[in-house]
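# My questions concern the predicted model and sequence given below.
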Amino acid sequence: MSEIQTPLDAFLKWERETPNKIFLKQPVKGKQITYTFLEAGIEARKIASYLVSLNLPKRSHIALLSKNCAHWLMSDLAIMMANHVSIPIYPTLNDASIKQILEHSESKAIIIGKLDNFKSQKEGIPNIQKISIDLYGVNEGKLWEDIINKGEALTEIQTINIDDLHTIIYTSGTTGSPKGVMHTIRNFSESISVFNGAVKIQDNPSFFSYLPLAHVAERMAIGTMGFYKGAEFSFPESLETFAKDLERCQPHSFFAVPRIWTKFQEKILEKFPQKKLSFLLNIPILNSLIKKKLKQKLGLARAQYCFSGAAPLASSLMEWYKTIGITIYQAYGMTEDCILSHCNLPGANKIGTVGKTWPNTKIKLSEEGEIRIKNPCMFKGYYKAPDITANVFDDEGYFKTGDKGEYDHDGFLTITGRAKDEFKTDKGKYISPSPIELELSKNTDIEQICVVGTGIPQPIALITLSELGRAKSKEDLSKGLTETVNQLNPSLEKHEKIEKVVIMKEDWNVDNGLTTPTLKVKRNSIEKIHQQFYKSWFEMDDKVIFE
């Protein structure tokens, strides 16, 4: 990879060497549209040529609003070819949030791709140059298809300065307004270089891209890594076809967030209740057949690596996956450090931890246990926010993550909580909710958890139900949740013991603003809605309360 300096160099190498190999597979209405490296290269060059023809200022900011699809990656390539800077936007954001990012980033143009409800987002786009894609039912500004049919391909791709700004990634943010994290091209290539040295993914793998490419983890570990490895990308057509699309793809590497791993487990347990599954796995002749069948059905039969990130994954869930032959490697990284922080890997995988530090990464813990990091691909600051940038680095240039952690004697890091998530009960004692939430998540009736307790004597757990939980009677649910709390409480400090479990009426999701696009619970938003009820819930007689 020495001659490959940039993600664009990597793509051009595969286009040159394997022009007729399938690069992108896009499902539309049940059919697969495919693009070879050569075909994708031609489309990207034509879009790049159109961007150049707009005579925008050098290194302009070009926004990209789309779900993961073939055109997201072609747009990314086109923006690089035109020597501009990409501004990816989460496809689930509302019009006000889209407007805020477009205005703050000073985007001069936007590519609008595959979206679930563009009508509701349209008002958020100011009067800037627009390219839209008719294939996905969007007709705004200039049509992608018209550019491809009538336009000329860019003949000369400018030499890119590796230290130029490559992208501004707006954090999904569990608190406050999103911040624009600035990364150079070198940051991306450095991160991939280290990742590629440690994770031995074959050339020309199959990748399945479904977590938002606007998020750094998917952009790096799947999107950019795919450019370097000459991957064949597949995408889900919709939520309804997700399982079928993943099963058809059978990717060689798979990245998921805890909510996805929980959902997969839920689906398996619907068909094979735990007693039945355990019985079948205990029969030697059936054991390997059952594992093979489950992995095939999940779409993970070929997966050399299964990663989990974005939030802590319960050890019990990882152990459960091991029983069906799937090893999950938990990783830890942030938008700011270009995800180069910690990771479990084959031969060095300790369940319950986020692994050891990557090569070239320096870590220290502050007196309060905050994780601080320095690496060769650290972000160049928050866009137009020098004061905030200055505040997140300490005197030695280490980035203050806001996460707390502990190392064991083998050098594996365990995340013990997030400093900002800590709350104080009216007894004046601080509580870190994350470890408690992880323990509660062992109960498969629970989908999401937020342990709270500001202004009441003991913490309470707000939860949403999984499909398994919803199928149960109130009596059975109450019994199971009470048992879980009774098993957990003796291991907690007196001030940490859970007093009540409150079952929420509605799910927490992106649409109602209660999770981030990567499905992390937005604690502040949940507290804002429910804090007024904490005292009355606490005073109720029942241990389990149905909101």
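That came through fine.
# use CA for all of it now, contacts and neighbours both
Noted.
# Check which helices and strands the longest strand anywhere in the chain sits against.
The residue-count maximum for a strand in the chain (DSSP state E) belongs to strand 399-407. Other helices and strands packing on strand 399-407, by 3 or more C-alpha pairs under 8 Å, 6 or more residues apart in numbering; DSSP states H and E, are strand 370-374, strand 413-418.
# one more time with 10 Å, if that's ok
The contact analysis (3 or more C-alpha pairs under 10 Å, 6 or more residues apart in numbering; DSSP states H and E) places strand 399-407 against strand 362-365, strand 370-374, helix 386-391, strand 413-418.
# and of the ones you listed, who's closest to T335?
Judged by C-alpha to C-alpha, the one of those that comes nearest to T335 is strand 370-374, at 12.5 Å.
# So what's the gap between that closest one and the chain middle?
Strand 370-374 has its C-alpha centroid displaced from the chain centroid by 21 Å (C-alpha atoms, centre = their mean, to the nearest Å).
# In contact with E106: list those residues for me.
Residues near E106 by C-alpha atoms under 10 Å, 6 or more residues apart in numbering: S60, H61, I62, A63, I87, Q100, I128.
# To clarify, my last question referred to L465.
444-449, 471, 477, 503-507.
# Apply 8 Å and report the result again.
Applying C-alpha atoms under 8 Å, 6 or more residues apart in numbering, one finds that L465 lies in contact with D445, I446, E447, Q448, I503, M504, D507.
# nearest to T167, of the residues you listed?
Ranked by distance to T167 (C-alpha to C-alpha), the contacts of L465 are led by Q448 at 32.2 Å.
# is it true that the closest one touches I463?
Yes: because the distance of 5.4 Å satisfies C-alpha atoms under 8 Å, Q448 is recorded as touching I463.
# Alongside the first one, take a look at this:
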Amino acid sequence: MRGIQDQLAHRAKQTPDQRYLSQPIEREWHTWTWAEAFDEARRMAAALERLGLEPGDRVGLISRNCAHWVLADMAIILAGLVSVPVYPTAKADTIRQILEHSGCRACFVGKIDQAAERLAGVPAGVTTIAMPYPDTGGDRSWDELIEQPAGDFQPRKRGEEDLATLLYTSGSTGTPKGAVHSFSNFAFVGRTLPTALGVEPGDRVFSYLPLSHCTERAYVEAASFYAETSLYFAESIDTFAEDLCHARPTLFGSVPRLWKRFQLGVLEKLPPEKLDRLLRIPLVSTLIKRKIKKRLGIDQVRWFASGSAPMAVSLLEWWDRVGVTIREGWGMTETFAYGTQIGLDIEPRFGTISRALPEAELKVSDEQELLIRCPCLMDGYYKADELTTESMTEDGFFRTGDRAFIENGWVTITGRVKELFKTAKGKYIAPVPIESLLARNSWIEMACVLGSGMTQPVALVQLADHAPDDRAQLTRQLESDLGRLNRDLEPHERLASLIVVSETWEVDNGLLTPTLKIKRDVIEAKYNDLVARAGDAGNQVHFED
């Protein structure tokens, strides 16, 4: 089995003319074959050595997804260095904490919003290398460094158990922790995932979920080193739809919040009642499904996926009705995103996160916590031995923090262990299943159920853009939906009220993680007074403003 360093050279030799990377820059598409990508990465690896970096040194990566993110990572691998990806949406203090904690000596910087503000967090003494995109800057420029040929540069060999990358968690429960992953772990996910999922030569992937996160790094980048896939990127958020249609991917994954937004985009053009009526007419139904997928740019996709957080069954069923069958998967930063998923040969079971991937062992503890052991499990948390010990069982399983049950191999997540809260009645409530039921309302984009110490829980909801402006109409519909939802819940779970918030929950305002999961503790603290006022008002539906 080839290690990841050897595999890069092998791909460049075996498929030199295959298109590998496609990147729009100022609306012109630039492409790299495997031979061209490998040559550019070798030149950058040689340049990193000229800057004084030695095998084992840490190098940061801060940028939105782009071709040069992958080229930079290839260069880091070939030079035997250690990559430290940082979310491009991270604040300056988080960037500083990660780069200092990991001991980075250099850092690639690329497509970043509010770059000056964020990059103020780069510590003094860390050499920044600017990727060749408009409005990027650094101590050295990409084009300047790769001008010189690689000459006789050869990959600086590292052992399979040597450190390859530090993957920092998204910080949903505090300061990001650095998961230690070896070259062996990196290679394992790259080799194993394409076979497990049924990836075929020539498959196209549109890379837009953060490459700094383990899932995109494993399923997209690492897999592309071993499978003959081509990667496409978006130039900006504004050009996302156009660039997706250009790529016309054959494999496509997203996260629940974006699947919801894609759905809302469809419903803005085809109201639910009209769409339902058209889908009941056989011939028209086929045409409508084809039109929806083509307009989104996903008409050639063979395999759809979702991850990051549990997806509402109602949303999965809605997409299935329009011809988009989504397979939910699960993994963690600590497992290099490896855990559960299924290929095209297995029908999904909505409401589950699929089945264990090859060589992944899963079980549930007496406390209903999901435990995992796999070949790509991290070697521990960087500089946190005590935390590493606490996260492992005596028989070598990682404590995931997810509550789950397993039935005939199918795994269902019911929430996070730490998300359970107890009401004033002494009853425990898991918020995630209730939030999934709220997602059946197409006017509700996101929800957060709270209620620790309260008589009954409540739900904070963020409305979709297409929700009606008529407050009376909106109130009547939400009250009706709340009544139906409560009939499906146990008495202690029933919601006392829905509280409509006015502020949009985003990464930049600290209410979502970079992977678009809600920061429950931050939201609870922010809206504590609003929840108390709503309870005093006694209304079933309460508006923040």
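Noted; the coordinates are in hand. Being a predicted model, the structure only gives us computed values, none of them experimental.
# how near is D469 of the second structure to E479 of the second structure?
Plainly put, D469 of the second structure is 16 Å away from E479 of the second structure if you go by C-alpha to C-alpha, to the nearest Å.
# and the two? which has more neighbours close in?
In this view D469 of the second structure and E479 are compared by other C-alpha atoms under 10 Å, and E479 has more residues nearby, 16 against 9.
# ok, back up a step: nearest to I4 of the first structure, of the helices and strands packed on strand 399-407 of the first structure?
Among those, strand 370-374 comes nearest to I4 of the first structure, with 24.4 Å by C-alpha to C-alpha.
# Next secondary structure after the helix or strand harbouring R96 of the second structure?
Element membership of R96 of the second structure, judged by DSSP states H and E, is helix 92-102. Scanning forward in sequence from helix 92-102 of the second structure, with DSSP H and E defining helices and strands, the next element found is strand 104-109.
# Onto which residues of the first structure does the very next helix or strand once past that following strand map?
Helices and strands here follow DSSP H and E; after strand 104-109 of the second structure, the next one along the chain is helix 115-119. Helix 115-119 of the second structure corresponds to residues 118-122 of the first structure when matched by TM-score structural alignment.
# Grab the longest helix from the first structure for me.
If you go by DSSP state H, the first structure has its longest helix at helix 37-53.
# which residues are contacting that one?
Helix 37-53 of the first structure has contacts (C-alpha under 8 Å, 6+ apart) with 12, 14-15, 18-24, 74-75, 77-79, 81-82, 144, 147-148, 151-155.
# The host helix or strand of F254 of the first structure vs the second structure, average offset?
Using DSSP H and E, F254 of the first structure falls within strand 253-256. Compared with the second structure after fitting, strand 253-256 of the first structure has a mean deviation of 0.7 Å; criterion: mean C-alpha distance after the TM-score superposition for the first structure.
# In the second structure, point out the residues matching that strand.
Strand 253-256 of the first structure corresponds to residues 251-254 of the second structure when matched by TM-score structural alignment.
# Then stretch 297-314 of the first structure?
Using TM-score structural alignment, the match for stretch 297-314 of the first structure in the second structure runs over residues 295-312.
# residues of the matching stretch that come out buried?
Neighbour-count burial for stretch 295-312 of the second structure flags 296-312 (criterion: 16 or more other C-alpha atoms under 10 Å).
# Isn't R302 of the first structure up against Q250?
Yes: with the criterion set as C-alpha under 8 Å, R302 of the first structure and Q250 qualify as a contacting pair; they are 5.8 Å apart.
# So the counterpart of G41 of the first structure in the second structure versus D6 of the second structure, what's the distance?
Pairing criterion TM-score structural alignment: the partner of G41 of the first structure within the second structure is identified as F38. With the distance defined as C-alpha to C-alpha, F38 of the second structure ends up 12 Å from D6 of the second structure.
# if you count what's nearby, which of these two comes out ahead?
Neighbour comparison, F38 of the second structure and D6: the larger count goes to F38, with 23 against 13 (by other C-alpha under 10 Å).
# Return the residues in contact with the residue lying closest to C376 of the second structure once chain neighbours are set aside.
The shortest distance from C376 of the second structure to any non-neighbouring residue, by C-alpha to C-alpha, 6 or more residues apart in numbering, is to N185 (4.4 Å). When the contact criterion is C-alpha under 8 Å, 6+ apart, the partners of N185 of the second structure are F336, P375, C376, L377, M378.
# which element is N185 of the second structure on?
Mapping N185 of the second structure onto the secondary structure by DSSP H and E places it in helix 183-197.
# what separates that helix from the chain centre, distance-wise?
So, by C-alpha atoms, centre = their mean, the centroid of helix 183-197 of the second structure is 18 Å from its chain's centroid.
# for stretch 305-312 of the first structure, same thing?
9 Å.
# ends of it, how far apart?
From the first residue to the last, stretch 305-312 of the first structure extends over 18 Å; the measure is C-alpha to C-alpha.
# what's in contact with that stretch?
Contacts to stretch 305-312 of the first structure, defined as C-alpha under 8 Å, 6+ apart, come from residues 252-258, 326-333, 415, 438, 518, 520.
# one more time with 6 Å
Among residues not part of stretch 305-312 of the first structure, those counted as contacts by C-alpha atoms under 6 Å, 6 or more residues apart in numbering are S253, F254, F255, A256, V257, I328, Y329, Q330, A331, Y332.
# same thing with stretch 318-331 of the first structure?
Everything outside stretch 318-331 of the first structure that qualifies as a contact, by C-alpha under 6 Å, 6+ apart, is K291, C306, F307, S308, G309, H342, C343, N344, V354.
# Can you measure across that stretch, start residue to end residue?
In stretch 318-331 of the first structure, first residue to last residue: 13 Å (C-alpha to C-alpha).
# just stretch 194-204 of the first structure next, same as before
Between the opening and closing residues of stretch 194-204 of the first structure we find a distance of 19 Å, counting by C-alpha to C-alpha.
# same deal with stretch 330-349 of the second structure?
Stretch 330-349 of the second structure end-to-end distance (C-alpha to C-alpha) = 14 Å.
# ditto for stretch 154-163 of the second structure
Taking C-alpha to C-alpha as the measure, stretch 154-163 of the second structure stretches 19 Å from start to finish.
# residues in the first structure matched by it, start to end?
Stretch 154-163 of the second structure corresponds to residues 156-165 of the first structure when matched by TM-score structural alignment.
# Off-centre distance for that stretch?
The chain centroid and the centroid of stretch 156-165 of the first structure are separated by 28 Å under C-alpha atoms, centre = their mean.
# Over to stretch 237-257 of the second structure?
On the basis of C-alpha atoms, centre = their mean, the separation between the geometric centre of stretch 237-257 of the second structure and that of its chain is 14 Å.
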